[in-house]
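*Asks:* quick one: sequence plus predicted model below, questions after.
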Amino acid sequence: MPNSTTVIEFLLTRFSDVWELRLLHSMIFLLMYLASIMGNSLIVTVTTLDQSLHTPMYFFLRNLSVLDMCYISVTIPKACFIFLLDNRVISMVGCADQVFLMIFFATAEMLLLTIMAHDRYVAICHPLHYPMIMNPRFCVQMTLASVLSSVVYSGFHTGNTFRLHFCHSNVVHQFFCDIPTLMNLSCSDTLSNEIIIFISGVIVLIGSFNFITRSYIHIFSTVLKLPTRKERGKAFSTCVPHILVMTIFVISVAAVYMKPTSHSPKILDMITSFFYTIVPPFMNPIIYSLRNKQIKEAVRRITRRKLYSG
């Protein structure tokens, strides 16, 4: 285009240019990142080593933890790097990689949360048929279907975004590359992109949310009919953590992607994205590890086994 320069690299943005605040932000991000990696690694290790946790519920939880570790690793190490150093540059290819991986892991996590809701529905509402319905082959097939669907979904949106022409500016007002921020930098018509993102978001996000909601309506109606308070408490204890993770994830994703091109204050967009990129992977191990008796008992068994063998 005349009187414009084609962008070949982008500059990511920090929350502040004050060194002390940059150091504080990097420390907060780094601590949350390490806590997320350690917590999710603990879930993966325990559910792998303890035979009593080789069930569909913990199979999906293990996959969710792997996704969370990959998901948070896409953005946080780079963010800490740009907070501490003056080099905020990310190449066009690096930006595209970040967009692809972010959408891939987010979509796969949403689909996996939906499958986990179905698993809880079958376990509580149809316990006699549970081993037959949620058999190992079905669990693996559903997980692979989620991953492959996420690859296609992410590839389509990444390609559709980077076919745009960027010439207005190369400053991404965000600590990572994401589609809404990049569309603000495009000098191409982005209306079709916004419509496609909205429609696909409704199909994936709202569709999954509706499926999860219906599953839990059936679950809670069944749980309330259980004869003893102990049985009701046990059923609720397995469902409430899933609801919390799902709610945080759905709200944060919807707040970022299912709206028109943002003209809100940049710092507000960055804070919203903080909840979208960091909070779900950070909260997952806290909810599932600290509030799950089976996980805590498995940790004790594995610890005692290691101590005695040593």
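*Replies:* Here it is on my side, so go on.

*Asks:* please make it C-alpha for all contacts and neighbour counts, starting now.
*Replies:* Fine.

*Asks:* name the nearest residue to Cys139, ignoring sequence neighbours.
*Replies:* Pro56 (6.8 Å; Cα to Cα, 6 or more residues apart in numbering).

*Asks:* surely the one you found meets Arg137?
*Replies:* No - look at Pro56 against Arg137 with Cα atoms under 8 Å: they stay out of range, at 10.3 Å.

*Asks:* between the two, who's got more neighbours?
*Replies:* Pro56 (21 against 9; other Cα atoms under 10 Å).

*Asks:* show me the contacts for that one.
*Replies:* Asp119, Met134, Asn135, Pro136, Cys139 (Cα atoms under 8 Å, 6 or more residues apart in numbering).

*Asks:* what residues are up against Met134?
*Replies:* Contacts of Met134 by Cα under 8 Å, 6+ apart are Pro56, Asp119, Val122.

*Asks:* got it, and Leu224?
*Replies:* If you count contacts by Cα under 8 Å, 6+ apart, then Leu224 has Arg232 around it.

*Asks:* and Asp86, how far from Arg14?
*Replies:* For Asp86, the distance to Arg14 equals 10 Å [Cα to Cα, to the nearest Å].

*Asks:* er, Asp119 I mean
*Replies:* The value you get for Asp119 to Arg14, if Cα to Cα is used, is 41 Å.

*Asks:* so for those two, which residue has more residues nearby?
*Replies:* Remark: of Asp119 and Arg14, Arg14 carries more neighbours, 25 against 20, as counted by other Cα under 10 Å.

*Asks:* helix, strand or coil: sort out the more buried one for me.
*Replies:* When classified by DSSP: H, G, I helix; E, B strand; the rest coil, Arg14 comes out as coil.

*Asks:* check contacts around it.
*Replies:* By Cα under 8 Å, 6+ apart, the contact set of Arg14 is Arg22, Ile82, Phe83, Gln174, Phe175.

*Asks:* same question, Phe236
*Replies:* Applying Cα under 8 Å, 6+ apart to Phe236 gives the contacts Val223.

*Asks:* now do the SS call for it.
*Replies:* Put simply, Phe236 is helix when judged by three-state DSSP.

*Asks:* got another, please set it beside the one above:
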Amino acid sequence: MMENHTQPTEFILIGFSTIKELQSVLLFAPCLVLYLFTIVGNTAVAAMIYLDSRLHTPMYFFLGNFSVAELLVTSTVVPRMLAGLMAGRKAISFGGCLTQFYFYFSLGTTVFLLLAVMSIDRYVAICHPLHYSTILSNSVCTWLAFGSWMTSFFAMIPPTILRALLSFCSSNQINHFFCDNAPLLRLACSDTHLIELWDFLLAILFVLSSFIVTTASYAAIISTILRIPSATGRQKTFSTCASHLTVVVIGYGTTIFIYVRPSKNYFSNTNKMVALLTSVGTPFLNPFIFTLRNKKVKEVFKDWLGHLRGSWRTKL
């Protein structure tokens, strides 16, 4: 326990304490394996896009940014979670908690802005194919990606400062495996209504607005696809969007469920499990979702594997 109305020196992340004796067996090994595959998969996708000229198009440029953002956002919480699963005391400093909060939500916001940008890319490619290279020039793509990153990082500065100024009381135990928003606010003695309103407005501004952009883009895309006379043409055109649409449904569905709510009191253990899924499972699946349904990426990947095998045989 801490003294009333103080700023703590550290927090205790409770994590998944309801399965203390079994948690290292049930969670540590699978989460570690998934995280390692996440690193390898997203790094491989980003590297292929950066190094192979066949993938130097707007669609893959945004996909490369998305893969890097996914890798970074999961790396803000999963390594500490894994350490907590194996440690007896799961402490995180006050500054470390705020740092984790800042990077988790700024990077998470970047992910959603990039999803919206990727939907715009698909809209232009399908609805205005003749003007695709003109509309999405190299400079436009660079500014869209740069804006997605910078807007998110600047937007999360005020919420982080507001949390640094809060007074805490009663307990320093956060009912989560990382410094998530609602469990952190529940420990505060200060009035958090202004912070909650600010958070809700940010969620509307970034998550829901990017979702609306994505929905509008796909409404136009579907309308265009339905006007294609041949079934083969419709299927081929839609297949270029299927991977992105799958990630959109998973990403927005889970995030809106957890975060687009106006009160800290909505947090529950269900949120914790959904957060675990989005922190570990989704970033692991994304490279497979994008590569398994994309002929060009699969072609590049096979060529890379062929070169690696050739190099390995030469050395032997």
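*Replies:* Noted; the coordinates are in hand. All of these numbers come straight from a predicted model, not from anything done at the bench.

*Asks:* and which of the contacts of Pro56 of structure 1 is nearest to Lys296 of structure 1?
*Replies:* Closest approach between the contacts of Pro56 of structure 1 and Lys296 of structure 1, by Cα to Cα: Asp119, at 21.6 Å.

*Asks:* which residue lines up with that closest one in structure 2?
*Replies:* In structure 2, the residue matched to Asp119 of structure 1 (TM-score structural alignment) is Asp121.

*Asks:* which SSE is that match in?
*Replies:* When elements are assigned from DSSP states H and E, Asp121 of structure 2 belongs to helix 94-127.

*Asks:* and that helix against structure 1, how far off on average?
*Replies:* For helix 94-127 of structure 2, the mean deviation from structure 1 after alignment is 0.5 Å (mean Cα distance after the TM-score superposition for structure 1).

*Asks:* could you point out the helix or strand that follows that helix?
*Replies:* As assigned by DSSP H and E, the chain's next helix or strand after helix 94-127 of structure 2 is helix 132-135.

*Asks:* can you give me the buried ones in the helix holding Asp121 of structure 2?
*Replies:* Using 16 or more other Cα atoms under 10 Å as the test for burial, helix 94-127 of structure 2 gives 94, 97-98, 100-127.

*Asks:* quick check: closest non-adjacent residue to the residue nearest the centre of structure 1.
*Replies:* Among the residues of structure 1, the one closest to the centroid is Ala106, at 4.4 Å (Cα atoms, centre = their mean). Nearest residue to Ala106 of structure 1, sequence neighbours excluded (Cα to Cα, 6+ apart): Tyr71, at 7.2 Å.

*Asks:* and the one you found, what is it in contact with?
*Replies:* Contacts for Tyr71 of structure 1 (Cα under 8 Å, 6+ apart) come out as Leu101, Met102, Phe105, Ala106, Thr277, Pro281.

*Asks:* the fifth one against Ile72, yeah?
*Replies:* Yes - under the criterion of Cα under 8 Å, Thr277 of structure 1 lies in contact with Ile72, with a separation of 6.4 Å.

*Asks:* which ones are touching Ile197 of structure 1?
*Replies:* Ile197 of structure 1 neighbours (Cα under 8 Å, 6+ apart): His157, Tyr257, Met258.

*Asks:* for Phe168 of structure 2, same thing?
*Replies:* Counting by Cα under 8 Å, 6+ apart, Phe168 of structure 2 makes contact with Asn4, His5, Thr6, Gln7, Pro8, Leu187, Ala188, Cys189, Ser190.

*Asks:* aligned to it, what sits in structure 1?
*Replies:* Applying TM-score structural alignment, one finds that Phe168 of structure 2 aligns to Phe166 in structure 1.

*Asks:* quick one: the residue nearest to its match when sequence neighbours are not counted from Arg62 of structure 1, how far?
*Replies:* With Cα to Cα, 6+ apart as the criterion, Phe166 of structure 1 has its nearest non-adjacent residue at 4.4 Å, and that residue is Ser186. Remark: distance between Ser186 of structure 1 and Arg62 of structure 1 (Cα to Cα) = 39 Å.

*Asks:* cool, Lys78 of structure 1 as well?
*Replies:* Taking Cα to Cα, one finds Lys78 of structure 1 at 25 Å from Arg62 of structure 1.

*Asks:* those two - which one has more neighbours?
*Replies:* Per other Cα under 10 Å, whichever of Lys78 of structure 1 and Arg62 has more neighbours is Arg62, with 21 against 15.

*Asks:* are we agreed that that one is in a helix?
*Replies:* Yes - looking at Arg62 of structure 1 with three-state DSSP, it is inside a helix.

*Asks:* which residues touch the residue nearest to it when sequence neighbours are not counted?
*Replies:* Nearest residue to Arg62 of structure 1, sequence neighbours excluded (Cα to Cα, 6+ apart): Val44, at 5.1 Å. When contacts are counted by Cα under 8 Å, 6+ apart, Val44 of structure 1 touches Arg62, Asn63, Ser65, Val66.

*Asks:* gap between the two ends of stretch 182-197 of structure 1?
*Replies:* Start-to-end span of stretch 182-197 of structure 1 (Cα to Cα) is 13 Å.

*Asks:* picking up where we left off before, what's the match for the residue nearest to Ala106 of structure 1 in structure 2?
*Replies:* In structure 2, Tyr71 of structure 1 lands on Val73 (TM-score structural alignment).

*Asks:* what helix or strand is that match on?
*Replies:* Using DSSP H and E, Val73 of structure 2 falls in helix 58-75.

*Asks:* one more: Ala47 of structure 2?
*Replies:* Assigned by DSSP H and E, Ala47 of structure 2 belongs to helix 29-51.

*Asks:* also Ile90 of structure 1?
*Replies:* Going by DSSP H and E, Ile90 of structure 1 is part of strand 89-91.

*Asks:* how about that strand, aligned to which bit of structure 2?
*Replies:* Under TM-score structural alignment, the counterpart of strand 89-91 of structure 1 in structure 2 spans residues 91-93.
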